[in-house]
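[1] 3D model of this:
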Amino acid sequence: MPRIDRYILSQFLTLFGFFALVLVSVYWINRAVSLFENLISDGQTALVVLEFTALTLPLVISIVLPIAAFAASAYGTNRLASESELVAMQAAGISPWRLARPVLAFGVMVGVMVAVLVHSVVPMARGRLADRQAEISQNVTAQFLRAGAFQYPVTGVTLYISKVADDGRLLYFFLEDARDPNNQTTYTATEALVVRTDDGPRLVMMQGMVQNLRQTGGRQSLSVTRFGELAYDLDTLLDGGSSRNRDLRAYSTSQLMRADAELLAATGSTADKARAEAHQRLAKPFQSPVAALLGFAMLLIGGYSRFGVWKQVIWAVVALILVQFLGTAAESQVAQNATRWPLIYLPPLVGAAICATILWVAAKPRRLRKGAAAAPAAGDGS
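    From the prediction side, this is the model:
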């Protein structure tokens, strides 16, 4: 690599490290505060909070890196211009296309980092986070099972346990589910056990009775069922039947591309949605070189000015916002219809086209100005 390329690349990488550290810290602290409030309110320890915040860090980094690449390229180009280094390079005959080569290399390096995160680290962290959330939810469910007091886990549900035996059995168990006034159910059992399964905690009641009071058309009917053993989903009783499907984003990209029946059954998703998630990961690394080139190319137009290049910086930010807006719109369309996944690649293509157009304009500034000046002169002569 030529010396000038190494110099520009080293400048951008140094600035990238600074901006990435600052942006990740700000974004991560914001996420950590919300997690801290939710977990501490559920009675979790500081170690659990730290573990959860650490598991969200890879996702935060993958989101922030393209923005940090843009900030580094824009700030670095501005500094090169303010110190007249960029003017000297252009005066030596180096074209904007040639100057963009180390910037493109810088963007590709950041894109490789993003690719490693979104294809490997982020899915692994999401999977671990989902497992820990399931464990925490079971512990939160178990904390309601206290003896000697009426408890109200949610509105309309009343729970009472006379005694908890040393071996974990719940003696003289009572539970009333009156969330639906027209369909009230009461469970009583001599003893019960809370059993943890892969699908969540199950309540196994023994030697008991179910009483169901149903009201239809102004008439009430009571049905009584006695049982020797009855298993019931505790999440259904306490959380209203929340879904426990595994997160689609916790699987690797290769698994999503060839989604089999087992994966679709575990996630409750479709093959099109799995494929769309995989293509979102494939398209995400392209954001980094586009963002880096936008921050560099926009600052080349306009030439040297003692007032700086703040106008070009604003245009660069506007261009980045436009590309990000297209990305958000494409994701929204894919969320509505997963078969539209090719739209995911549209924002990077539009960004690349903007960068190429700006570099073409920057490579021919004098010719464009002469053409613009010649047009009024010709009009005066006529």
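[2] okay, CA-based contacts and neighbour counts for the rest of this
    Fine.
[3] what's the distance between Trp315 and Ala297?
    Separation of Trp315 from Ala297 (C-alpha to C-alpha, to the nearest Å) stands at 10 Å.
[4] of the two, who's got more company?
    Neighbours per residue (other C-alpha atoms under 10 Å) separate Trp315 from Ala297, with Ala297 holding more: 28 against 15.
[5] structure for this one too, so we can compare:
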Amino acid sequence: MPIFDRYILRQIFPPLAFTLLIALLVLLVERMLRVLDSVLGSQGTMQVVFELLAYLVPHYLGLALPMALFLGIYFAFRRLSRESEMDAMLASGTGLHQLLRPVLLAAGLMTLVAALLFNTLQPHSRYAYRSVLSSVQNMSIEALIQPGVFVSNENTTLMVEEISSDRRQFRRIFIHEEDKQADEAATITAREGILTETDDDSPPFAQLFNGVRLTTSVDPTEAEGPREPESGEERSDGLLRFEEMQTRLGEDAYDAVQPRGEDEREYTIPELWALKDSPPEGIERSRLLAEMNERLVRIVSVLVLPFVAIPLALSNRRSQRSSGVAVGVVTLLAFNEALQQGVRMVRREQLEPFLGIWGPLIIFFTGSMILFLTTAFRVPRYQGTGIIDRVTTAFGALMEKRRARRSAS
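    The predicted model follows:
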């Protein structure tokens, strides 16, 4: 590798890594507040908090990577320009399009990283995040029980006055439950109770002794008659007296984690392609197409960033102001917003993926190439014999002829 290429790469990667680290920390800190609220509110531990944040890293890396690469290239070439190192490189007979080679190498490496993030890490980490968060939020209500405190979890409210040291025996128990259809509510009081774990993943049940169960209907017009009493039970209208009964705690709040694929964002790109003609139940075909094309566009767009960053870094070379970075950031935000708008329209089947998602990338790429080629021929250029050299030389000749005609007129 030529010395110039190695030198430019050494200038690009430190600001790239620093920007990526800072952006990742800022995004994670912002999300940490919501994760803490969800986990600690469900009696989770800090270990679970850090585990959830780790699963969020691929998502935020995908957001921060394009901006980090842009700023890394921009600040590297900005420094080379302001300290006249760029002049020395160009004076040696090296054209700007030749200095682009190490930058494209760095962009190619970042494209591979983006492909790994968007295709593999993000779908699987999103599912892992959902699984862990669901497990925490579906924690059985017995984990929340405190003596003399009313505890609510979904459709169950529970209060016990006394708890044994092993948290398995209760005294003076109050339970209020509503069924899934919300057309019936039951209030249970009992003198004693024992908590029994199950062998499967279902929530534990409480075995209650010497109590009363009062059943009421939310909609009296649709209420069914009270059930027949079982052995050891007495009934008086909606009031049921029992010597022993069993009930599950927070049964409706306990949902088993669904397999990966509940959301189109949990599929990899090859899986999205395989499912596009036969989408799974609950996911529309337009959403699959939008998700697949959006990820592909985000991966490819990384290769376009050098053609934006270098011209902006070389503009106003002797000025102390760095207006180019502001222009670049606004450009990237505008591209991202156009892409998001296109994705929404594709999901609603208002546009085809080529126009709604690939259209912004084509416009972004075209404008970037024009900006780069225009900048490349404002400095001395090397007359090479390669394909890139011939194309850039021809473009420079056209630009010179155009300026000559303007001067003549």
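[6] any idea what the TM-score comes out to?
    The TM-score (TM-score structural alignment, normalised by the length of structure 1) is 0.75; 367 aligned residues with a C-alpha RMSD of 4.4 Å.
[7] can you show me the helices along the stretch 151-300 of structure 1?
    Along the stretch 151-300 of structure 1, counting by DSSP state H, counting those that start in this stretch, helices occupy 234-239, 253-257, 261-267, 271-283, 287-297.
[8] quick one: the helix or strand just after the last one to structure 2 mean distance?
    In this case it means helix 287-297 of structure 1. Next in sequence after helix 287-297 of structure 1, counting helices and strands by DSSP states H and E, comes helix 310-336. Superposing on structure 2 and averaging over aligned pairs (mean C-alpha distance after the TM-score superposition for structure 1), helix 310-336 of structure 1 comes out at 2.5 Å.
[9] tell me what helix 310-336 of structure 1 is packed against?
    The contact analysis (3 or more C-alpha pairs under 8 Å, 6 or more residues apart in numbering; DSSP states H and E) places helix 310-336 of structure 1 against helix 287-297, helix 346-363.
[10] just say which of the ones you listed is most tucked in.
    Highest mean neighbour count of those: helix 287-297, a mean of 29 (counted as mean count of other C-alpha atoms under 10 Å).
[11] that one maps to which residues in structure 2?
    Per TM-score structural alignment, the counterpart of helix 287-297 of structure 1 in structure 2 is residues 301-311.
[12] now do the matching stretch: everything it contacts.
    Residues outside stretch 301-311 of structure 2 that contact it (C-alpha atoms under 8 Å, 6 or more residues apart in numbering): 66, 69-71, 73-74, 77, 100, 103-104, 107-108, 110-111, 114, 328, 361, 364-365, 368-369, 371-372, 375-376.
[13] at the geometric centre of structure 2, which residue do we find?
    His59 (4.0 Å; C-alpha atoms, centre = their mean).
[14] to Asn212 of structure 1, which of the helices and strands packed on helix 310-336 of structure 1 lies closest?
    helix 346-363 (56.4 Å; C-alpha to C-alpha).
[15] from the chain's centroid, how far away is the closest one?
    Between the centre of helix 346-363 of structure 1 and the centre of its chain there are 27 Å (C-alpha atoms, centre = their mean, to the nearest Å).
[16] just give me the mean distance for it relative to structure 2.
    Helix 346-363 of structure 1 sits 1.9 Å off on average (mean C-alpha distance after the TM-score superposition for structure 1).
[17] read off where that helix ends up in structure 2.
    Residue span in structure 2 matched to helix 346-363 of structure 1, by TM-score structural alignment: 359-376.
[18] got a list of contacts for the matching stretch?
    Applying C-alpha under 8 Å, 6+ apart, the contact partners of stretch 359-376 of structure 2 are 95-97, 297, 301, 304, 307-308, 310-311, 335, 338-339, 392, 395-396, 399.
[19] kindly report the same for stretch 57-74 of structure 1.
    The contact list for stretch 57-74 of structure 1 (C-alpha under 8 Å, 6+ apart) reads 12-13, 15-16, 19-20, 23-24, 27-28, 103, 107, 110-111, 114, 117-118, 121-122, 125, 287-289, 291-296, 299, 313.
[20] any quick PyMOL command for the buried ones out of those residues?
    To isolate the buried members of those in PyMOL, using 16 or more other C-alpha atoms under 10 Å:
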select buried, resi 12+13+15+16+19+20+23+24+28+103+107+110+111+114+117+118+121+122+125+287+288+289+291+292+293+294+295+296+299+313
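[21] list the buried ones in the longest strand anywhere in structure 1?
    Counting by DSSP state E, the longest strand found in structure 1 is strand 200-216. For strand 200-216 of structure 1, a neighbour-count test (16+ other C-alpha under 10 Å) marks 200-206, 208-214 as buried.
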